[in-house]
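1. pasting a predicted model and its sequence here:
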Amino acid sequence: MLLRRLLISFFFLISSPTFADDSMMFSKLSFPNLEGREVNISEFRGKVVLLNFWATWCPPCVKEMPSMELLRQKYKDQGFEVVAINAGEDTEAVEAFLLERDLTFPIILDKRGVSFMALGIRGLPMSFLLNEEGRSVMTFMGGREWLEPAQTKLIEAELAKINKD
């Protein structure tokens, strides 16, 4: 099993396309949601997106989720979305975890951990703030309290660009 994963990883690394910009890289991410529908990150183009990578066994991931929900509620009417990509777990594990929580943002499942290789994710949680064009404007390593001014100012600056009217 480990050898198979290493071979797949090696093949992925040598065959990965070179992206002209990171918006193409993020738009290539496509995984099923909890209902089994394939969700492509490009579906969120036009919004500012907090793209979060997490796992149920990761204490900092679990700790930051309530503040991510509050962040989504605060800015959702201004063109903001939180999208959480679970890394390497099956549907049953994620659904069991979510039964105890009131989260409304989209959760998609990267069961094979493809995004780790594609994006160079070195640990969890890891988040990317994507602008309305799908380009990363900031990378966050480790857990956060998402309503702290350091984070909200970045988000508000990106939202101001799409809400000029």
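-> Received it, and whenever you're ready, just let me know what you need.
2. CA atoms for contacts and neighbours, from now on please.
-> Will do.
3. now do the helices in this structure.
-> Ranges of helices in the chain, per DSSP state H, are 2-15, 22-27, 59-75, 91-98, 114-119, 149-162.
4. indicate which one of those is closest to Arg135.
-> Taking C-alpha to C-alpha, helix 22-27 is the member of the helices of the chain nearest to Arg135, at 4.4 Å.
5. want to throw the helices of the chain into JSON lines with mean neighbour count and distance to Leu34?
-> Putting the helices of the chain into JSON lines (neighbours: other C-alpha atoms under 10 Å; distance: least, C-alpha to C-alpha, whole Å) gives the following:
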{"stretch": "helix 2-15", "mean neighbour count": "11", "distance to Leu34": "24"}
{"stretch": "helix 22-27", "mean neighbour count": "18", "distance to Leu34": "20"}
{"stretch": "helix 59-75", "mean neighbour count": "17", "distance to Leu34": "17"}
{"stretch": "helix 91-98", "mean neighbour count": "13", "distance to Leu34": "6"}
{"stretch": "helix 114-119", "mean neighbour count": "16", "distance to Leu34": "17"}
{"stretch": "helix 149-162", "mean neighbour count": "15", "distance to Leu34": "27"}
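6. presented hereafter is structure B, for comparison with structure A:
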Amino acid sequence: MIRKLCLSLTLVAASLSVNAHTLQNKAYHTGEPIPKPMQMTGFIEMQNARIVKDISFTDLKGKEVKISDYRGKLLLLNLWATWCPPCLKEIPALQQLRKDNQGKDIAILSLSIDAEPEIIPAFMQEHGFENFETLTDPTKKVELIMPANVVPATYVFDGAGNLVGFMRGFLHWDDKGVQPYLDQLMAKYAHKTAAQS
């Protein structure tokens, strides 16, 4: 009897610990979700912004880049890999999206999860993407935020670096409904701070 009681108390304590940890990860309630265009159906706008680690990645020149470098902007972090055909289909539209949004409160970053980043420049040249800027994450540090078992995938962060949404899978970034939706996400999230609710 005492043994069962101790086991029950241990399970309750463990449950409370997990719940407390989950609550600590919540930055704020995101409110009413923005209505999505059909093309963005697979995008999940989270009910609660989630506090994540400020992890760093490396660009192809070896410079370190952190999520916190983009405070005050909506950040789209798009995961891709050289072995992923749908990722290649996204690259031209993502390049255009970056150009179209220069000077706005948005940053669009690409992150390769290739285990051998040294192959990326030749790969880019082979496919005509010489001007495509990408970060690298050969050890998959991004998994401290979300799983990296599906590419392409895009994670969205508010201006304070909190995770507010994600999409796993291919997206036609050049669809006419995408830009107006991104504009609404910018208006809602770009200037969030950790203290806002």
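-> Received, thanks. Bear in mind that the values here come from a model prediction, so they are computed numbers and not experimental data.
7. re earlier: between the helices of structure 1, which one is nearest to Gly143 of structure 1?
-> Nearest to Gly143 of structure 1, of the helices of structure 1 and by C-alpha to C-alpha, is helix 59-75 at 5.1 Å.
8. count of neighbours near Lys140 of structure 2?
-> 17 (other C-alpha atoms under 10 Å).
9. same question, the one 10 residues further on
-> Around Val150 of structure 2 there are 14 other residues, counting by other C-alpha under 10 Å.
10. quick one: map it onto structure 1.
-> The equivalent of Val150 of structure 2 in structure 1 is Gly123 (alignment by TM-score structural alignment).
11. the most centrally placed residue in structure 2: what's it in contact with?
-> Structure 2 has Tyr155 as the residue nearest its centroid, 1.8 Å off, counting by C-alpha atoms, centre = their mean. Residues in contact with Tyr155 of structure 2, defined by C-alpha atoms under 8 Å, 6 or more residues apart in numbering, are 76-78, 163-167.
12. ok, the residue in structure 2 that Glu64 of structure 1 lines up against - contacts?
-> Under the alignment (TM-score structural alignment), Glu64 of structure 1 pairs with Glu90 in structure 2. For Glu90 of structure 2, the contacting residues are 170-173, by C-alpha under 8 Å, 6+ apart.
13. can you list these in CSV and add neighbour count and distance to Glu64 of structure 2?
-> Formatted as CSV, those follow (neighbours: other C-alpha atoms under 10 Å; distance: C-alpha to C-alpha, whole Å):
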residue, neighbour count, distance to Glu64 of structure 2
Phe170, 18, 27
Leu171, 23, 28
His172, 14, 29
Trp173, 20, 27
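14. if we go to structure 1, which of these are intact?
-> Compared against structure 1 with both residues aligned by TM-score structural alignment, their matches' C-alpha atoms under 8 Å, the contacts of Glu90 of structure 2 retain 170-173.
15. re the thing from before, just the contacts of Tyr155 of structure 2 now: which is nearest Lys141 of structure 2?
-> Leu77 (13.1 Å).
16. now do the contacts for the alignment partner in structure 1 of that closest one.
-> Using TM-score structural alignment, the equivalent of Leu77 of structure 2 in structure 1 is Leu51. Residues near Leu51 of structure 1 by C-alpha under 8 Å, 6+ apart: 82-85, 127-130.
17. swap the cut-off to 6 Å and go again
-> 83-84, 127-128 (C-alpha atoms under 6 Å, 6 or more residues apart in numbering).
18. please apply the same query to Cys61 of structure 1.
-> Applying C-alpha under 6 Å, 6+ apart, the residues near Cys61 of structure 1 are 54, 125.
19. could you redo the last one with a cut-off of 10 Å?
-> 52-55, 124-126, 142-144 (C-alpha atoms under 10 Å, 6 or more residues apart in numbering).
20. swap in Lys161 of structure 1?
-> Going by C-alpha under 10 Å, 6+ apart, the list of residues near Lys161 of structure 1 reads 48, 131-132.
21. I'd like the residues you listed as a markdown table, with distance to Ser42 of structure 1 and neighbour count appended.
-> Below are these laid out as a markdown table (distance: C-alpha to C-alpha, whole Å; neighbours: other C-alpha atoms under 10 Å):
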| residue | distance to Ser42 of structure 1 | neighbour count |
| --- | --- | --- |
| Val48 | 12 | 29 |
| Asn131 | 12 | 25 |
| Glu132 | 10 | 20 |
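22. thought Lys153 of structure 1 was touching Leu147?
-> Yes: between Lys153 of structure 1 and Leu147 there is a contact under C-alpha atoms under 10 Å: 9.5 Å.
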